[in-house]
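Asker: What follows is a predicted structure for the sequence shown.
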Amino acid sequence: MSPLEDLLALLWSSSTAVLAGVAVLLLLAFASRRFALQETRKGPPGPKPLPVLGNLLQLDLKWLHISLCELAERYGSVFTIYIFTKKVVVLAGYKTVKEALVNHAEEFGERHIYPMFQDINQGHGILFANGGSWKEMRRFAISALRELGMGKRLAEEKIRAECSHLISLFEKYDGQPFDTSRPVSKATSNIICSIVYGSRFEYDDTRFTCMVNRANDSIHMLGSKQIQLYNNFPWLFSWVQHRRMILKNCDESIQDIKDLLAQLKEKLNPRVCTGLVDCFFMRKQKEEDLSVEQNHFSEDNMVHVVANLFAAGTDTTATTLRWAMLLMAKYPQIQDGVQEELSRVIGSRQVCMEDRKNLPYTDAVIHEAQRFANIAPLAIPHQTSRDVTFQGHFIEKGTVVLPLLTSVLFDESEWETPNTFNPSHFLDEEGKFIKRDAFMPFSAGRRVCLGESLARMELFLFFTTLLQRFCFTPPPGTSEDELDLTPVVGFTHNPSHHQLCAVSRR
């Protein structure tokens, strides 16, 4: 071999050795990085799922929130379950839920949209939408509602006026037992209608009655096992009766809304906004005049924003108010305490929001009714917007997340007697009202209820006005102990079917 060939061979062998060494180092680095990545991407723990069924054998779907609280005791405040084949990460306890929804609001801020809600909303509106359209509609709704007096004097006047109509309706029963659900639903719905449409409806209005009934019935069916099956296997269970009934209800309600919108458009005065719909029409025209490239102010969005506000504003506040009245009948000594304070501080005049600071016991009772009623135990499902490592657990983008509000409102580390209806949770030793951080019935973060301030005002004014005028008691022959506090499971938790007597105090 020539000297040149010897040199080339040496260079080749040296290069090969170097390349081999580099390759080994790269492989080791890759393996080390992959191992480290696997360690950092370790998902939340949870019970081992079965094929297809997931963790159904370990869950009670009727009382899912209770099953999840029990699993949290075993697996911690962040854990994974499978509902059929759907992976779900559950967040339990006040500190964990707050950290996720508030401190990591961007990562946990998307809405998971089950097939049933996609069928209903088609990505429009506020409650079940994501992306640019959701941001624009939520921003608009909050701005418009504030302009129309949400949480302010104008809204207070509307609520106080509605209180008079509700009292008149209760008085017609003359102290006899009646179901509170429809009257209260109509009263709270009218507050939303007066803000959205600019006017209220009479309680005997046929269209209004049908709209309220359809909304209540659909919300109840949304929590049924039929809809749970459809949401997990839409290709297999699209035929279920509850889905057909909900879609029929929605179609009829949307047609009613379109008819009302058409009437309002004919009377639109560009210089005066009487309701949110007027504000939407004017904003829609402005966006069209400016030829905005991404104009989300479409008729579809308008219809579904109105439908979302109507359904949410009708059900949640009415349900909480019904729980409050039932709890007063169940615990008459607490009702006596509220009425004593109202008589001493207010007398016979109508209550106003300014009075709240002087009614600490009453305010505490209202807050405790919200906590104890726990009407949205699972909140509305969230979804991760991107990969996130949370409390040491890796959660992939697009994972369904359940903020377990039950575990917040009944957190044993936050509440002295979580399983008892106890207004002292919101009172200090001197009997003054105190705020509690773990009071989170409206959820938190980017998806916190946009009507929270209105709902708080409604609950205070309706509750105090009714307690001024009536004592709520069980039907004759029924004792307080016989009043059932077991909720009816639906999309929200309503009281079991019951009747109460509204006995006049005058």
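Answerer: It's in.
Asker: contacts, neighbours, all on C-alpha from now
Answerer: Will do.
Asker: What residues does Asp481 make contact with?
Answerer: Counting by C-alpha atoms under 8 Å, 6 or more residues apart in numbering, Asp481 touches Lys330.
Asker: Which of the three states applies to it?
Answerer: helix (DSSP: H, G, I helix; E, B strand; the rest coil).
Asker: Give me the distance between it and Val365.
Answerer: Per C-alpha to C-alpha, to the nearest Å, Asp481 is found 19 Å from Val365.
Asker: what's the answer for Phe421, then?
Answerer: The gap separating Phe421 from Val365 is 9 Å, by C-alpha to C-alpha.
Asker: Helices of the stretch 351-500 of the chain, start to end?
Answerer: For the stretch 351-500 of the chain, the helices defined by DSSP state H, counting those that start in this stretch occupy 360-373, 405-409, 452-469.
Asker: And here is the other one:
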Amino acid sequence: MEWSCGLLTPFLLALLVLFMVRKFFGRKGNLPPGPRPLPILGNLLQLQSREIHKVLLKLSKTYGPIYTLHMGPKPTVVLCGFQAVKEALVDNGDKFSGRAEFPIVDLTSKGYGIAFSNGERWKELRRFSLSTLRNFGMGKRSIEERIQEEIQYLLELFQETKGSLLSPTFFIRRSISNVICSILFGRRFEYTDQKLQTLLDLVAENVRRLDNIWVQLYNFIPSILNYFPGPHHKLAENYQAQLEYAEAIVREHENMLDPSSPQDYIDAFLIRMQQERNNPHSQFNLSNLLTSALDIFFAGQETTSGTLGYGLLILMKYPSIKEKVQAEIKNVIGRTRRPCLTDRVKMPYTEAVIHEIMRFVDFLPLGVPHAVTEGTVFRGYALPKGTIIVPVLHSVLYDPTVFKSPYEFDPEHFLDQNGLFKKCEGFMAFSAGKRACPGEGLARMELYLYLTSILQKFEICSDIPPEDIDLSPEYSGIGKMAPTFQMRLISLDTQDSFTQSPQR
């Protein structure tokens, strides 16, 4: 009997392991094929790279433009290439408009706000935020004037450097953060403001922490890792500090609120909270206000400042392209009048360069994971409700069927045969479909006004020969950023004054 039990025990253990593997990795629905997962870990070991998008692209060469990976026990469908991503996010936008749910989100934003919410909460908050941002000037003259005012502070600071070598990243981040602060909080901050700098540091630190192995593992075994110290807890602590910063500003607004004259996004949200205070199902509450404000702050600051900094480095690498932009600025705007948005339609080459910067920089190569909102048949595969979808935006922005030379920086990608700016359906720097970035309009305005204003007044140059400038990005969590670099800004005419356009 003892001998029989000795044989039976490993047999039962084997059955248990087989049951767990089938439970975790047995196909739900009819998912696309993909690499074989390991028990518990899934395909995580295959993704241990600072350039995950390259790993995903390599796998697509074996399994095709749509395949399944297991992020731990969770099946994840990966989409590669323009056609697959467009078919999902644009042609089937409603079905692919969900946001993937991860335990790390429960640890931080808890599903509040715009970026990681779903269902009616997401629909209401996104609709309100888009409307409110438009009312406070997104796409209108008022926000243009705010951007121009903030640019003036930056240009004066650059003027004071007198052509000395500097790292522009800090100044660009502070300047662009002030634009979004004016919309959200109704005020700008001095570059020396330590509280705002702390907020910026917390945001940057959390972005870097997102690719930490402990944070990744937390998404798959949160019930265990909750009891262990590690970076996942620091992520939550940092996010809580960001919430406290935002709440302090909200309390100030509550004390000065004039319902008849909202001054910024927070005022508008507080007024809506008052209007719906008797609605028990209202999404307009303090938690959604704080998280939505942080979502907009991140989207309106981190990506735009990173893209602008990277763009300056790229133009130093390619001085002939920079000179063509400066020539167009001189011909259309001149040297004394400050650039304005009405000039943009007359500057096709500059517009093409800005779009090529965004395409080439590829700030979020993986995008943000989606989820299907209902059981969906996609290209013959049955995707159950809630299936995580990773649309690899890098594979769209670098798709050779869309862009003739995707790995080269070439503004011709956005110019037609007559030299006029042309839109490109494969330009998905802001994602696409229902979950496209709500701050796209603001980001386009800022990049145009900042870049033309800087190049109008300064010659940008590096002490490194153009051919030796390295454009290889630094990877920071889920995104990319420009490598650390230094530059000189040589004033083209210190006597120029900034005057308002008489044709505005």
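Answerer: Structure received. Since this is a predicted model, take the numbers as computed values, not measurements.
Asker: Tell me which of the helices of the stretch 351-500 of the first structure is the most buried.
Answerer: Scoring the helices of the stretch 351-500 of the first structure by mean neighbour count under mean count of other C-alpha atoms under 10 Å gives helix 405-409 as the most buried, with a mean of 27.
Asker: what's the average distance of that one to the second structure?
Answerer: In this overlay with the second structure, the average offset of helix 405-409 of the first structure from its partner residues is 0.4 Å by mean C-alpha distance after the TM-score superposition for the first structure.
Asker: against the second structure, where does that helix fall?
Answerer: Aligned using TM-score structural alignment, helix 405-409 of the first structure spans residues 393-397 in the second structure.
Asker: ditto for stretch 112-129 of the first structure
Answerer: Structural correspondence for stretch 112-129 of the first structure: residues 100-117 of the second structure, per TM-score structural alignment.
Asker: Neighbours of the corresponding residue of the second structure for Lys98 of the first structure, how many?
Answerer: Under the alignment (TM-score structural alignment), Lys98 of the first structure maps onto Lys86 of the second structure. Residues within reach of Lys86 of the second structure, counting by other C-alpha atoms under 10 Å, total 22.
Asker: gap between Lys86 of the second structure and Glu474 of the second structure?
Answerer: Taking C-alpha to C-alpha, one finds Lys86 of the second structure at 28 Å from Glu474 of the second structure.
Asker: Have a look at the first structure and report its longest helix.
Answerer: When the first structure is parsed with DSSP state H, its longest helix is helix 3-40.
Asker: What is the mean deviation of the following helix or strand past that one from its aligned residues in the second structure?
Answerer: Remark: after helix 3-40 of the first structure, the chain's next helix or strand is helix 64-75, criterion DSSP states H and E. By mean C-alpha distance after the TM-score superposition for the first structure, the fitted helix 64-75 of the first structure averages 1.3 Å away from its aligned residues in the second structure.
Asker: Quick one: the residues in the second structure that the helix or strand following helix 64-75 of the first structure pairs up with.
Answerer: Per DSSP H and E, the first helix or strand lying C-terminal to helix 64-75 of the first structure is strand 78-83. Under TM-score structural alignment, strand 78-83 of the first structure corresponds to residues 66-71 of the second structure.
Asker: quick one: buried residues of that stretch?
Answerer: Across stretch 66-71 of the second structure, burial judged by 16 or more other C-alpha atoms under 10 Å covers 66-71.
Asker: I'd like those as TSV, with distance to Gln152 of the second structure appended.
Answerer: Listed next are the buried residues of stretch 66-71 of the second structure as TSV, based on distance: C-alpha to C-alpha, whole Å:
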residue	distance to Gln152 of the second structure
Ile66	47
Tyr67	49
Thr68	50
Leu69	49
His70	50
Met71	47
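Asker: Return the closest of those with respect to Arg337 of the second structure.
Answerer: Distance to Arg337 of the second structure across the buried residues of stretch 66-71 of the second structure (C-alpha to C-alpha) is lowest for Ile66, with 50.6 Å.
Asker: Verify the stated contact: that closest one with Leu79.
Answerer: Yes - under the criterion of C-alpha atoms under 8 Å, Ile66 of the second structure makes contact with Leu79 at 4.8 Å.
Asker: quick one: the helices in the stretch 101-250 of the second structure?
Answerer: Counting by DSSP H, counting those that start in this stretch, the helices of the stretch 101-250 of the second structure are 103-107, 119-135, 141-160, 169-184, 194-209, 213-218, 222-225, 231-256.
Asker: how about Ile478 of the second structure, what's its match in the first structure?
Answerer: Correspondence of Ile478 of the second structure to the first structure, assessed by TM-score structural alignment: Phe491.
Asker: Skipping adjacent residues, who's closest to Lys62 of the first structure in space?
Answerer: Of all residues not flanking Lys62 of the first structure in the chain, Val489 sits nearest, at 6.8 Å (C-alpha to C-alpha, 6 or more residues apart in numbering).
Asker: if I look at that neighbour, how far off is Gly21 of the first structure?
Answerer: Taking C-alpha to C-alpha, one finds Val489 of the first structure at 65 Å from Gly21 of the first structure.
Asker: Equivalent analysis for Phe372 of the first structure, please.
Answerer: Noted for Phe372 of the first structure: a distance of 67 Å to Gly21 of the first structure, by C-alpha to C-alpha.
Asker: Confirm for me that Gly163 of the second structure is in contact with Leu489.
Answerer: Yes - between Gly163 of the second structure and Leu489 a contact is recorded at 5.0 Å, counting by C-alpha under 8 Å.
Asker: the more surrounded of these two?
Answerer: More neighbours surround Leu489 than the other of Gly163 of the second structure and Leu489, with 24 against 17 (other C-alpha under 10 Å).
Asker: State the helix or strand in which the aligned partner of that one in the first structure lies.
Answerer: In the first structure, the residue matched to Leu489 of the second structure (TM-score structural alignment) is Ala502. Using DSSP H and E, the element containing Ala502 of the first structure is strand 501-504.
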